[in-house]
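Novice: model this:
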Amino acid sequence: MSSSSEEDLLFAVALLANEEEEKRERKVWVHNIYEKRETYGEFHHLFPDLLKDRSKFFHYFRMSQEKFYELLNLVKPCVERENTTFRRAVPCEERLAVCLRFLATGNSFRTLAFSYRLGETSVRRIVYDVCDAVWTKLVPIFMPQPDKEIWERNELEFRERWNFPNCVGAMDGKHVVFDKPANSGSLFYNYKKSFSIVLLALVDANYKFVMVDVGALGKNSDGGIFSNSIFGRKLQQNKLDFPPDKILPGTNELMPHVIVADEAFPLQRNLMRPYPGDESKRNTEKRIYNYRHSRARNTCEDSFGILSKKFRIYQRKMQVSPEHMTKFVLATCVLHNFLREDHPNLLAELIEEATPALQDLRGTGGTYTGSALRIRDRFKDYFSSHAGSVEWQERMINVGRRNTNE
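Specialist: Sure thing, here's the model as predicted:
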């Protein structure tokens, strides 16, 4: 081999060795910004001060300190990471703080990355992992699969609090808006000319979610969203484990347990919707029924309002995939139940700061059977009878009419 060939070979070997060394250096290289995370990162310099002020802590994380650490203990086994040779893992407490701040504000991953002095990819991974852990660990405790005992408790609360016996839940659906996913065409394009997935929820008398179904395409018809959901299919197939029919208080009238919903849903044996507006205007008993129906159904509307005001991700057009948006929705729904009784006074202050951002489903109705019509008529008659009426109902249904006539 000539000397020039030997020199070329040695040069090539040296070059490859140098490239390998540079690769190794890049693998362990950390930007100066991230190196100072434990000194200037938002968690390390702000969190200790937040712990000294209960109100500020609540407004920052949307929960009290007690709930924060209760939640941390629940999700810690799923989100804890081990230190490696090259870097220390982000502590569980900080990981939870990053995720909760994301859900509370809807700030971009890049914004959070700068404020917490973490890599943008790390922030994304942390938020996805913690949301998964929140749903996995909390849903068996705070949103368990309903059984007869849960349905019976719900019926008692609707009867005593909202004057609607035999009601076991209120149902509604909302479009959760986000940026158009790449290469999705019109799959998520809804009737309000935005892109969305659908949150379908059943709520109890205390504004807690009983069941949620998330992820239906925004383009789907609203009637189809319900009929194709797991909840809708179980209701139609009588597989929700409802208690046996029950006598209405003060009567001998045996009636089924029902769910109340608005005009977007079909009238069924166990699913009541209001009378059409034109029909109820000419009939006082139907207007009374609609008023009583609305009182019970508004628990679901109010729950959506609380959810969207507490977690501001619903007031932003998130630039994420539908799968990740579904993770956020599921996590916030079960967190809503977890936090329902957490410092109601501070929650009221928080809710006043924002307006609801979820979009309604369209009222499409659907087919119904004669038995469903008869069940609704029997509720109508009951609410206007001596046994089932409440003293203020006629006054309430005449308030709007009196103002209109003036």
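
Novice: use CA for all of it now, contacts and neighbours both
Specialist: Noted.

Novice: who's in contact with the nearest residue to residue 321 once chain neighbours are set aside?
Specialist: Counting by Cα to Cα, 6 or more residues apart in numbering, the nearest residue to residue 321 once its immediate chain neighbours are dropped is residue 181, at 6.0 Å. With contacts defined as Cα atoms under 8 Å, 6 or more residues apart in numbering, the neighbours of residue 181 are 319-322.

Novice: Now show me the structure for the sequence below, then we'll compare the two:
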Amino acid sequence: MLLAFSSPPFYTTYVHLPPEDDPTPARIYHAPRYHPFFAHALGAADGSHITTAPPAEERGPSRNRKGGVSQNIFVTCTLDTLLFTYVLSGIEGSATDATVFQMAREADFRVPDGRYYLADAGYGFLDVLLVPYRGVRYHLAEWGRANVKPVNKEELFNLRHAKLRNTIERLFGILKKRFPILRSGCEYRMKYQVRLPPALCALHNFIRLHDPSEINNFIDIHEDPDRPPSTGELAQGPATRAERERANARRDYIATSMWNSYQEWARQAEEAQEMVL
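Specialist: Prediction:
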């Protein structure tokens, strides 16, 4: 069954990249806080560590920064329906998220021109990813502890970006609770262990599509329990200086537009309050 779930036709039926003309996700389109600022987002992207049990001679490269033995996977998902759209597995746990992402780009991960995925700052500036500002409050837990409002465009951008991108953190949490083997590991041969993540992502999608209400069993899950609240390290991939400048300019344009809209909304709210008083 593992081979069947991780191979065509089952896998390709239930896990596939969105088409080039995929519309703006409804979660963005119908929310003034997100639209039109994130109108070109296709979904969210991130990596996650899956516990493995490789032979003793292969454990060195598989040891991650937390000291565990794992494979690092790269995944993308929808923002509306909690579906996986791409999975690359089998990369040693010592590899950074940015390295795994570059391997996906060199394999078969394709993003239509003008579209992008929401990702954390560990991936750096790329045309196909939109990342938050570094050195600025980002993760939702940080905002919850601070209990303050954004004071500039960078904080506002990071807050709204985090709320959208948290979808993939929650999805990883759901996947690992649904299939505990992803956290406990197994003793199968490595060629089968690397097939577990894509197979179970496809099975998750099958369940979501044919029994949508089943997701209510995981309503209390908000993030991947195996991902620390960290922005990681900047990608050192092959992005050119021109690409980094384009990505940075795009983010600044979105952040500025969002901040101006937010300021206008705050001004109108203040005027309305004064009228009531």
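
Novice: now that we have the contacts of residue 181 of structure 1, which one has the most neighbours?
Specialist: Neighbours here are counted as other Cα atoms under 10 Å. On that basis the top member of those is residue 322, with 20 neighbours.

Novice: contacting residues for whatever residue of structure 2 lines up with that residue?
Specialist: In structure 2, the position corresponding to residue 322 of structure 1 is occupied by residue 190, as judged by TM-score structural alignment. Contacts of residue 190 of structure 2 were listed using Cα under 8 Å, 6+ apart, and they are 53-54.

Novice: cool, residue 53 of structure 2 as well?
Specialist: Shown here is residue 53 of structure 2, whose contacts under the criterion Cα under 8 Å, 6+ apart are 59, 69-70, 185-188, 190.

Novice: Kindly reformat these as JSON lines containing secondary structure.
Specialist: Putting the contacts of residue 53 of structure 2 into JSON lines (DSSP: H, G, I helix; E, B strand; the rest coil) gives the following:
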{"residue": "59", "secondary structure": "helix"}
{"residue": "69", "secondary structure": "strand"}
{"residue": "70", "secondary structure": "strand"}
{"residue": "185", "secondary structure": "coil"}
{"residue": "186", "secondary structure": "coil"}
{"residue": "187", "secondary structure": "coil"}
{"residue": "188", "secondary structure": "coil"}
{"residue": "190", "secondary structure": "helix"}
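
Novice: of all those residues, which comes closest to residue 245 of structure 2?
Specialist: Distances from residue 245 of structure 2 to the contacts of residue 53 of structure 2, taken as Cα to Cα, are shortest for residue 70 (34.3 Å).

Novice: what's the counterpart of that closest one in structure 1?
Specialist: In the superposition onto structure 1, residue 70 of structure 2 corresponds to residue 196 when matched by TM-score structural alignment.

Novice: neighbours around the nearest residue to that match once chain neighbours are set aside, how many?
Specialist: With Cα to Cα, 6+ apart as the criterion, residue 196 of structure 1 has its nearest non-adjacent residue at 4.3 Å, and that residue is residue 177. Residues lying near residue 177 of structure 1 (other Cα under 10 Å) number 25.

Novice: for the one 3 residues further on, same thing?
Specialist: Residue 180 of structure 1 sits with 21 neighbouring residues when counted by other Cα under 10 Å.

Novice: Could you measure from the residue nearest to residue 196 of structure 1 over to residue 194 of structure 1?
Specialist: Between residue 177 of structure 1 and residue 194 of structure 1 the computed distance is 7 Å (Cα to Cα, to the nearest Å).

Novice: Equivalent analysis for residue 229 of structure 1, please.
Specialist: Here the distance between residue 229 of structure 1 and residue 194 of structure 1 works out to 22 Å (Cα to Cα).

Novice: what do you get for residue 120 of structure 1?
Specialist: 27 Å.

Novice: Next: residue 57 of structure 1.
Specialist: Here the criterion is Cα to Cα. By it, residue 57 of structure 1 lies 34 Å from residue 194 of structure 1.

Novice: From residue 266 of structure 2, how far off is residue 272 of structure 2?
Specialist: 10 Å.

Novice: Please enumerate the strands of structure 1.
Specialist: Per DSSP state E, structure 1 carries strands over the ranges 167-177, 196-203, 209-217, 246-247, 254-255, 258-260, 271-272, 359-360.

Novice: Give me the mean distance between the third one and structure 2.
Specialist: Yep, that's strand 209-217 of structure 1 we're talking about. After superposition onto structure 2, the mean distance of strand 209-217 of structure 1 to its aligned counterpart is 0.8 Å, using mean Cα distance after the TM-score superposition for structure 1.

Novice: could you pull out the helices for the stretch 101-250 of structure 2?
Specialist: 140-146, 153-178, 181-184, 190-193, 196-210, 241-276 (DSSP state H, counting those that start in this stretch).

Novice: Among those helices, single out whichever gets nearest to residue 134 of structure 2.
Specialist: Shortest separation from residue 134 of structure 2 across the helices of the stretch 101-250 of structure 2 is recorded for helix 153-178, at 9.2 Å, computed as Cα to Cα.

Novice: The closest one corresponds to what range in structure 1?
Specialist: Here helix 153-178 of structure 2 aligns to structure 1 at residues 285-310, judged by TM-score structural alignment.

Novice: Name the residues of that stretch that are buried.
Specialist: Taking 16 or more other Cα atoms under 10 Å as the basis for neighbour counts, the residues of stretch 285-310 of structure 1 that come out buried are 285-301, 303-310.

Novice: go on, stretch 317-333 of structure 1?
Specialist: Neighbour-count burial for stretch 317-333 of structure 1 [16+ other Cα under 10 Å]: 317-318, 322, 324-333.

Novice: Closest to residue 16 of structure 1 out of these?
Specialist: Distance from residue 16 of structure 1 was checked for each of the buried residues of stretch 317-333 of structure 1 by Cα to Cα. The minimum falls on residue 324, at 40.9 Å.
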